[in-house]
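Trainee: Pasting the sequence and the predicted model now:
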Amino acid sequence: MGYLKRGRFIIFTLVFFILILVTVVMNISLIEEELKERGNFETENAVDLSFNKFSEDQIIEFINEVKKDKDLIIKYYCSVVSEIKVSGPNILGVHFNDKFTKDFSLKEGRFFNKEDFDTYRKVVVVGKDILPFTKESNGYRYVTIGEDDYEVIGVIDGKDKISTSEYILYNLNPVIKEEHNIIDNSWVIDSNVINRDEITKRLINIESKSNEGKINIHERGKALEKGDSVYLIAETLGALGLAAIAVLLSLIRAIDLWIQKLSIEIGVRFCSGGSKGDIIMLLLKKYMVMSFISSIIAGGVLSILSNLNITNLILFEFNIKVIVVSMILGILMGVIIIPLLVLKFKSMNASKLMKGGV
């Protein structure tokens, strides 16, 4: 087993190769899922709305006017939830008069209704993965928003770890009424029945009735286009891609150094009548064993990182299929690289190899 000791740099490099490749694949999947999920929460009619030189009271007054339009859906991407560590767009305040943009598959309970909004009822609908973080009292579950407890009335049956299973949707009306840190951006106005141009026209019409600041309206559905999602993936994972290239080059160098360390053994086998094909097969067998060991180590590291959940920026997840595919890719690189490196022995005699020369 001395070849494992001599090949420890290969094992170390393969572990990093598998870790990076699995991380790249899983994060691409994460971004694609988030883009799909955003498509589920919004139609192509959605627009971003922000306020310029509006006070908090003026923003509330404007939103209350928007609420009167039965065709419009209001979404507020702002975290006002306490005690639960869910960040970004996973927390969403909503108000609608007719129907939301998505029919959710509920594991239990119900979705919001008109009475909830009209009576300013403090209620939330959460993804199933949020349930363990809710508070329970008298048979009911609650999520703290601001200083108040909001009752969980429905649980979304998200189909995977990313997706809707980690969402918190809350009734926006009581938050607006009680003025819980209302900010001038993070607003989205959507509709199931009118297009983006009509939404924009109605918002401008509401603005014209006030003597306040200026509203800013931007297209939102455009970010859902395929080209933009590809750009987002490339931008987010560019650093990981460069790291993967660096590790690949390191792997080639590691295999070269490993073969150099085995030059004496290779020389002995040449003297014993071994052919280049025999040498290549021997090296490949040893390389495959090291690849298998590397996969086990990488799987253990990924499992630990996944459980620690050390960052929200990069997803670390144990995925046996991706690990196996990464191991196979590592083996294929060895199948290509090792024969090429062995070819340089052609011009060398066995005695030189046995002296450690390559």
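Mentor: Cool, the structure landed.
Trainee: all contacts plus neighbour counts: C-alpha atoms, from now on.
Mentor: Noted.
Trainee: who's in contact with Phe17?
Mentor: By Cα atoms under 8 Å, 6 or more residues apart in numbering, Phe17 lies in contact with 244, 247-248, 326, 330.
Trainee: Could you identify the most distant pair in those?
Mentor: The distance between the two most remote of the contacts of Phe17 (Cα to Cα) is 13.1 Å, for Val247 and Ser326.
Trainee: which other helices and strands contact the helix or strand hosting Arg269?
Mentor: Taking DSSP states H and E as the definition, one finds Arg269 inside helix 263-271. Judged by 3 or more Cα pairs under 8 Å, 6 or more residues apart in numbering; DSSP states H and E, the packing partners of helix 263-271 are helix 350-354.
Trainee: so what secondary structure elements neighbour the helix it packs on?
Mentor: The contact analysis (3+ Cα pairs under 8 Å, 6+ apart) places helix 350-354 against helix 263-271.
Trainee: what about versus this one:
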Amino acid sequence: MKFRFNTMSFFLICIFSAICISSVSLFAAIEERTVISEISRGSYSENAVHFTFKEDNWCFESLINQLLRSRLSDFVLIYDDYEKHIRQIYVMGNNDPPPMLSGRYFNEDDFDSGKAHAVIGTNRLHEVINKNGRQQIKVENTMFDVIGIVGYRIHTMLDDMIIVNADALSYKSNNNNIFILDAYSGKPPGHCINVYKDLEQNVTDGMSQGNQVPITLLEIKPGGIDRLLQSIISITTIYLLLIVCYVLCSIAISFEWISKKRREIAVKRLIGWSDRRLKIEIYLKYFIFAFIGSGLGLMGIYFFGTLITKVEYILAVVLLNIFMGWLITIPPVKKMLKVSVTEVLR
């Protein structure tokens, strides 16, 4: 198969590049809005459970000890001091880290091991002390080793945070008595409430009969979910309108491109080429246009600094372009193959 580059080919490649750029921009926009929405509600999922701990002689260790008795895993306990931007967490099993700029986030091995670790935002870097080759930060008179920098590519509330392992601090602010249980994303939505019920049962079992249970479930619904959905619908609608325009332009160009090959196609049919063989040749040329357009589109995206965080996005865009390359050839090819050889060569 000979591949000749002409004006029609150029326009088709440009359209495939535009489809690629639009598709990746859509994926990146949805991902960014999803991440920002999660950060704005506290970097925990919409299924997280909020509760209060009303024990008079409050002790973080007692709450953690009750969690250690749980039959469940893959969750994180969160407690925030909103005034000082300090977050204490306790992880059991797997957990979902917030966006990281460098280093690593907490894992289960960082707890109950005598370690004092911290993950900090960029606005806290000036508080870091280099001591004996170790990067440390002081939190409530306790020194923590900095193991990572949390944050996103734009300014968010994460930039001001210090996140520490709760068993190394066990500090409680006077202005907040709300705790959060959040489950690992690999678990079903009801996992958070199951962990809370297990915690509540463990607390109840350890109390004297007749005493009031010191933990209370709160009906708090994380905000931002509806706005996120509306935003995704809006940008997806714009994307689909663009795709329709690209398809219509491509079909118009394809009619012109194939009409210029009418005599070539007629001669090939005259010498014995089947319709199936002719279709395959045309489809292959369009697939080549799609691959070239995808490559140029990805180069353009890289040049303009759009971040592609998942390889799946690239694969999806290439497959979409191949599908579009096949789709836009169907109307002109069907029309061309209905024309008889004698009519073309007349």
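Mentor: Yes, it's here. What you see is a predicted model, and the numbers here were worked out from it, not measured in a lab.
Trainee: Mind checking the TM-score on these two?
Mentor: Remark: TM-score between the superposed chains equals 0.54 [TM-score structural alignment, normalised by the length of the second structure]; 282 aligned residues with a Cα RMSD of 5.9 Å.
Trainee: okay if I get the contacts of Phe17 of the first structure as a markdown table plus neighbour count and secondary structure?
Mentor: Formatted as a markdown table, the contacts of Phe17 of the first structure follow (neighbours: other Cα atoms under 10 Å; DSSP: H, G, I helix; E, B strand; the rest coil):
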| residue | neighbour count | secondary structure |
| --- | --- | --- |
| Ala244 | 19 | helix |
| Val247 | 20 | helix |
| Leu248 | 18 | helix |
| Ser326 | 22 | helix |
| Gly330 | 23 | helix |
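Trainee: from these, which single one is nearest Leu14 of the first structure?
Mentor: Looking across those and measuring by Cα to Cα, the closest to Leu14 of the first structure is Gly330, at 7.0 Å.
Trainee: List the buried residues in the helix holding Arg269 of the first structure.
Mentor: Neighbour counts over helix 263-271 of the first structure (16 or more other Cα atoms under 10 Å) mark 263-267, 269-270 as buried.
Trainee: That helix vs the second structure, average distance?
Mentor: Comparison of helix 263-271 of the first structure with the second structure after fitting gives an average deviation of 3.5 Å (mean Cα distance after the TM-score superposition for the first structure).
Trainee: Helix or strand next in line after that helix, which one?
Mentor: From helix 263-271 of the first structure, the next helix or strand downstream (DSSP H and E) is helix 276-308.
Trainee: Run through the neighbouring helices and strands of whichever helix or strand Glu207 of the first structure is part of.
Mentor: According to DSSP H and E, Glu207 of the first structure maps onto helix 196-208. Using 3+ Cα pairs under 8 Å, 6+ apart, the elements in contact with helix 196-208 of the first structure are strand 47-52, helix 56-67, strand 187-190, strand 214-219.
Trainee: which residues sit against it?
Mentor: For helix 196-208 of the first structure, the surrounding residues in contact (Cα under 8 Å, 6+ apart) are 44-47, 62, 65-66, 72, 189-191, 214-215, 217, 219.
Trainee: Run a quick neighbour tally on Arg87 of the second structure.
Mentor: Arg87 of the second structure: 20 surrounding residues under other Cα atoms under 10 Å.
Trainee: again, but for the one 5 residues further on
Mentor: Around Met92 of the second structure there are 20 other residues, counting by other Cα under 10 Å.
Trainee: and Gly330 of the first structure, what pairs with it in the second structure?
Mentor: In the second structure, Gly330 of the first structure lines up with Asn321, judged by TM-score structural alignment.
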